[in-house]
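J.: below are the sequence and a predicted model; questions follow.
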Amino acid sequence: MTVTQSENTTTGHTTTGHAATAAAATGAAGPATGPAFALLGTVQMSLIFALTSLVVPLPTIGREFSLARDDLILLSAAYGLTFAGLLLFGGRLADRFGGRRVLSAGLLVFAVASLAAPLAQGPGILLAARFAQGVGAALTAPAAMAVLRAVFPQPAAYGRAMATWGGLSVLGATAGNLLSGVISALAGWRLSFAVPVAVAVTALVLAPRLLPATPAGAGRSLDLPGALLATTGISLASYGLVLTDAHSWGSSTVMVSLLTAAALLLAFPLVERRARDPLLPLGFLRDRRRVLALSAIGLTAAGTATTFVLLSLHLQQDLGWSALRTSAAFVPFAVVLLAAGRAAGPLVARYGAPLVSTAGLVTAAAGLALLALTGLAADIPYAYGLLPGLVLLPAGAAAAFAGAAVVATDGVEPHQAGLAGGVMNTAMELGPTVVFAAVLALGSDTISLAVSAVAFAAVAFLNSRVK
């Protein structure tokens, strides 16, 4: 649905970005908007926390289970493979059966899988648990956005909520990266699963009390052929890209995965044209503003995630830093991200979502450029080398993500709230996978950071040209 410029301006100038502010400003939507938003936001952060929680302790897990590099890559990617592949289907399930019902089902799967993972005595059970976590998350994430739409039924109130929602995933990823290192060093990697278990169980208990019941989409059918093509195609593409860490692009394993994925994804729009209720209505992506916003979301998620991985490896492997010291180096990143997330909403309210998103992309590009120039230099002190980039990147990422989230969901009808959630989360999950594969292909961390900076600047330029 294309939104007029006047509608964009109205939405942009009524958007705030802090959970408490959003709750206070939307009191007319119901007395429980604040607690409902807090519950849904905590769930969203927990899903992304769980996605990134094995990044730092992965070498420890490899030593404990005697896993080869290929096995570690699969273990690391397992959650993301099912999460990214099933998000579109999860969104349509939420639209078909009701957001709160699918949310509860997803939380139940997520809780059981998160409990099974730390109890695993062998790599097979742990791998299966990570796959199952991704399934639960793929049901939960878009359903949470469908419920959020019901909590804030007025477009202006929903826009205010989305300005805050946009930064929660980046914050959850940062928390997962930071806390997993601390928890692993102090108490072992298994304890990191306590966070998603506690959040999922609490949400299951509180959901019937705090969240509104969302209506099912009576009369709608499920596009199972489209779901099969999209899920298998996205999962195989992600798997093939992840494999480039250990295999060349020309290897049979990588090529079979990528070529099969390409064939399935090329067939997907042909099937969607004939579907009664398509998994992804092709018209949903005809709005250039929405496509650019989704690109900004994917790029922002990719830039922050890839930077964290590259710098974590550099500090530990090249400079010999401990996991705790490495985590401490990213504390300013987390503090700035939190502060910028709180400020992003009021900025969107004053200047409009597109402008804030563009400014955020430019700021993040500057941070990445600084990291490329000085961040990897061993002879430059932390305060002059890493710190400036670790301040600018999260400041820009929070603003870019908040503004893009508002634009990406602007004008979405309530009956497509789950679809919007699935598409937005898919962009957020595919971005890091694609960019990480590109980083491996480039073969140089410095060049990778510089290219990422150019990509951010390019999307910012394109974003500024769309009216």
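T.: The structure has been received and is ready for your questions.

J.: going forward, measure contacts between C-alpha atoms and count neighbours the same way
T.: Will do.

J.: which residues are in contact with residue 306?
T.: Counting by CA atoms under 8 Å, 6 or more residues apart in numbering, residue 306 makes contact with 432, 435-436.

J.: helices and strands around the helix or strand that contains residue 235, which ones?
T.: Following DSSP states H and E, the helix or strand that holds residue 235 is helix 224-243. Under the contact definition 3 or more CA pairs under 8 Å, 6 or more residues apart in numbering; DSSP states H and E, helix 224-243 sits against helix 69-97, helix 252-274, helix 417-442.

J.: for the second one, name the packing helices and strands.
T.: This points to helix 252-274. helix 224-243.

J.: so which bits of the helix holding residue 235 are buried?
T.: 226-243 (16 or more other CA atoms under 10 Å).

J.: repeat that for stretch 288-301.
T.: So stretch 288-301, judged by 16+ other CA under 10 Å, has buried residues 289-301.

J.: burial check on residue 24, number of neighbours?
T.: 13 (other CA atoms under 10 Å).

J.: what residues are up against the residue of the chain positioned farthest from its centre?
T.: Within the chain, the residue lying farthest from the chain centre (CA atoms, centre = their mean) is residue 379, at 34.1 Å. Listed by CA under 8 Å, 6+ apart, residue 379 has no contact partners.

J.: secondary structure element for it?
T.: Counting by DSSP H and E, residue 379 is found in no helix or strand.

J.: related to what we said a few turns ago, reformat the helices and strands packed on helix 224-243 as TSV; add distance to residue 147 and mean neighbour count.
T.: Formatted as TSV, the helices and strands packed on helix 224-243 follow (distance: least, CA to CA, whole Å; neighbours: other CA atoms under 10 Å):
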stretch	distance to residue 147	mean neighbour count
helix 69-97	9	25
helix 252-274	26	16
helix 417-442	8	23
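
J.: also this one, for the comparison:
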Amino acid sequence: MSSGFAPAPGDAAVTAVARTGRGFALLGAVQVVLILAITMLSPALPAIQSDLGLSGAQLTLVSAAYGLSFSGLLMLGGRLADLLGRRRALVAGAAVFGLASAAAGLGPGFAFLLGGRFVQGVGAALAAPAAMSLVRSLYPDDARHARALAVWGGLAGFGATAGMLLSGTVSTWVSWRWAFVVPVVVSLAAVVAARRLLPAGPAPVRVKLDVPGAVLVTAGLTVMSYGLVQAGERPWGAGVVWGPVVAGVLLLAAFAVVELKVADPLVPLGFLVRRHRATALWAVFIGSAGMSTIFFLLSLYFQEVRDASPLLTSAAFLPFSAAQVVTGMLAGRLIGRFGGRAVMVGGLVVAAGGLVLIGQLGAASPYAGAMLAGLIVFPVGIACVFSGSTVVALEDVEDSRAGLAGGVVNTAMEVGPTVGLAILVSLATAHASGLRDGGEGVASATSGGYAFALLLAAAAFAASAVGSAVALRGRRHGARTPVPGASEARPPVTVAVANGERAPLSPPRRR
């Protein structure tokens, strides 16, 4: 006689689905908070400067420290996720990120805040690629994996917006230090629940770590990013700008040479240069650059030109966040119907239109006009860009390289804001200086400089849409999310190519 405690087969299936959903929610929360940490101090920077008595240079370092270590170590973090095991890498990265967040929030002065932000980035660089690769372990079926990636791609934009909202609200009502509570809580949840909700993933890859490559790419990205960060406050001719940028480029060139020679490269160059992947990575890069530029310039515009409080500045981005969330929820269906390529290219076009609308701003422009329209249109486009490009970038990736793929995608997302801001802020500053020299007032000239930079970004998005459409023209494999049970869901035949990667040969289509 049955004891009554054994679940029916249907109940077991429901339980498995629920557990998978909770696991994905945990991974999504980690991804959101890792991106949230980039923008979580932006509206609060004036309060931080006042509380800790920081100079302008110190404030810049505090703002940039997280991104410097995060972007510089992501390639290494992605490889370590494959070498150590995905779940183990996620737990280790979340633990480091959470402890560093607590230190930054509780520390008494500049050194603690700066060190905490830098170590936060170290933990994030280990956790982010592991989290993305675990999505494959949760959803091994190609169709469900593609839909999950579509949702995943939209999480980054939501995290960045959430960071702005959190910072402005907390710094207005309590203290900017309370913003670090969210990263601590999410990190603790990941450490505690990972073993129960997440699979361990495939066995760790037994290959030798490419130490020279890891050192070169980490040093190159970090040094170059530091120089680009300085370009926001100093002319490009200053030694503190061009010196690190040139040094970083040389280190990255040396990294490329090393990767061509070693038996087990950190990042096989053939993995990066495949046409669909390179195109998708560019879309991630320019998308993150455009979004960070909007956050940075509009935060300054609302507070310096329009004299808005940090809370009102954050509230101005609420429509942005709402549009992004709604589009992210629909992204999976859009990709299932039109394919990742079409959604990515269409998103670039829509985002360009949003930038044009926001670029109409002036010193006295009403919020409820072109500005508000742009803050709704742009996030619709950028959510499609991130979702579509994530799916396209991870097409045909072997399971053993999922961590590497996650590191590469996240690197494009982190380097984009650094490079984009350095270029666009410099152009905005130069254009504003020219307007002031021509006799315009400070507010009008500043707004004109910001508008100029945003319109240039719109042109870059439009050009990227055209380039992406041309580069991916005629590509059929992986264009649409396969439907379970359909003939196109058969695994593709593969052949070995350079660097051990397996290129798909799509089976002949039935006519």
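T.: Looks like it arrived, so ask away. The model shown is predicted, which means the values in this text are computed figures rather than measured ones.

J.: look up how far residue 430 of structure 1 lies from the residue farthest from the centre of structure 1.
T.: 35 Å (CA to CA, to the nearest Å).

J.: also residue 118 of structure 1?
T.: Distance of residue 118 of structure 1 to residue 430 of structure 1, given as CA to CA: 26 Å.

J.: now do the contacts for whatever residue of structure 2 lines up with residue 421 of structure 1.
T.: By TM-score structural alignment, residue 421 of structure 1 lines up with residue 406 in structure 2. Residues in contact with residue 406 of structure 2 (CA under 8 Å, 6+ apart) are 78, 128-130, 132-133.

J.: would you check the span in structure 1 matched by stretch 142-155 of structure 2?
T.: Going by TM-score structural alignment: stretch 142-155 of structure 2 matches residues 155-168.

J.: picking up where we left off before, what does the helix holding residue 235 of structure 1 contact?
T.: 70, 73, 77, 81-82, 84-86, 88-89, 253-255, 257-258, 260-265, 267-268, 271-272, 278-279, 430, 433-434, 436-437.

J.: what's the average distance of it to structure 2?
T.: Helix 224-243 of structure 1 differs from its equivalent in structure 2 by a mean of 0.3 Å after superposition (mean CA distance after the TM-score superposition for structure 1).

J.: where in structure 2 does that helix fall?
T.: By TM-score structural alignment, helix 224-243 of structure 1 lines up with residues 211-230 in structure 2.

J.: so whatever residue of structure 2 lines up with residue 140 of structure 1, which of the three states?
T.: Mapped onto structure 2 by TM-score structural alignment, residue 140 of structure 1 lines up with residue 127. With DSSP: H, G, I helix; E, B strand; the rest coil as the basis, residue 127 of structure 2 sits in helix.

J.: ok, now which ones touch residue 127 of structure 2?
T.: 77, 89-94.

J.: distance to residue 135 of structure 1 added to the contacts of residue 306 of structure 1, as a markdown table?
T.: As requested, the contacts of residue 306 of structure 1 are exported to a markdown table (distance: CA to CA, whole Å):
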| residue | distance to residue 135 of structure 1 |
| --- | --- |
| 432 | 19 |
| 435 | 23 |
| 436 | 22 |
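
J.: ok, those vs residue 53 of structure 1, which is closest?
T.: residue 432 (15.2 Å; CA to CA).

J.: for that closest one, give its distance to residue 304 of structure 1.
T.: Taken as CA to CA, the span from residue 432 of structure 1 to residue 304 of structure 1 is 9 Å.

J.: need the residue closest to the centroid of structure 2.
T.: Most central in structure 2 (CA atoms, centre = their mean) works out to residue 413, at 3.7 Å.

J.: doesn't residue 282 make contact with it?
T.: No: here residue 413 of structure 2 does not reach residue 282: they are 9.3 Å apart, not a contact under CA atoms under 8 Å.

J.: what about the helices in the stretch 401-511 of structure 2?
T.: 402-437, 442-471 (DSSP state H, counting those that start in this stretch).

J.: just want the angle from the longest one to helix 442-471.
T.: Using axes from the mean of the first three to the mean of the last three CA atoms, to 10 degrees, one finds that helix 402-437 of structure 2 and helix 442-471 are set 140 degrees apart in direction.

J.: picking up where we left off before, which one of the helices and strands packed on helix 224-243 of structure 1 lies closest to residue 335 of structure 1?
T.: Nearest of these (CA to CA): helix 417-442, 21.7 Å.

J.: can you check what angle separates the closest one from helix 224-243?
T.: 30 degrees.

J.: show me the contacts of residue 127 of structure 2 that map onto helices.
T.: 77, 89-94 (DSSP state H).

J.: of those residues, which is the nearest to residue 151 of structure 2?
T.: Using CA to CA, residue 90 is the member of those that lies nearest residue 151 of structure 2, at 19.5 Å.

J.: which residue in structure 1 lines up with the closest one?
T.: Per TM-score structural alignment, residue 90 of structure 2 is aligned with residue 103.

J.: now the helices of the stretch 401-511 of structure 2 as CSV including distance to residue 175 of structure 2?
T.: Below are those laid out as CSV (distance: least, CA to CA, whole Å):
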stretch, distance to residue 175 of structure 2
helix 402-437, 26
helix 442-471, 29
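
J.: list the ones among the contacts of residue 406 of structure 2 that structure 1 also has?
T.: On the basis of both residues aligned by TM-score structural alignment, their matches' CA atoms under 8 Å, what survives of the contacts of residue 406 of structure 2 in structure 1 is 78, 128-130, 132-133.

J.: using TSV, please lay out those residues together with distance to residue 26 of structure 2.
T.: Below are these laid out as TSV (distance: CA to CA, whole Å):
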residue	distance to residue 26 of structure 2
78	19
128	12
129	14
130	13
132	12
133	14
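
J.: for residue 383 of structure 2, state which of those residues is nearest.
T.: Each of those was checked against residue 383 of structure 2 using CA to CA; the closest is residue 132, at 17.1 Å.

J.: thinking the closest one is in contact with residue 403, fair?
T.: Yes: counting by CA under 8 Å, residue 403 is a contact partner of residue 132 of structure 2 at 7.3 Å.

J.: re the thing from before, alignment lookup: the residue farthest from the centre of structure 1 to structure 2.
T.: Aligned partner of residue 379 of structure 1 by TM-score structural alignment: residue 364.

J.: translate residue 276 of structure 1 into the numbering of structure 2.
T.: Per TM-score structural alignment, residue 276 of structure 1 is aligned with residue 263.

J.: burial check on residue 378 of structure 1, number of neighbours?
T.: 13.

J.: I'd say it and residue 321 touch.
T.: No: taking contacts as CA under 8 Å, residue 378 of structure 1 lies outside contact range of residue 321: 11.9 Å.

J.: brilliant, that's me finished.
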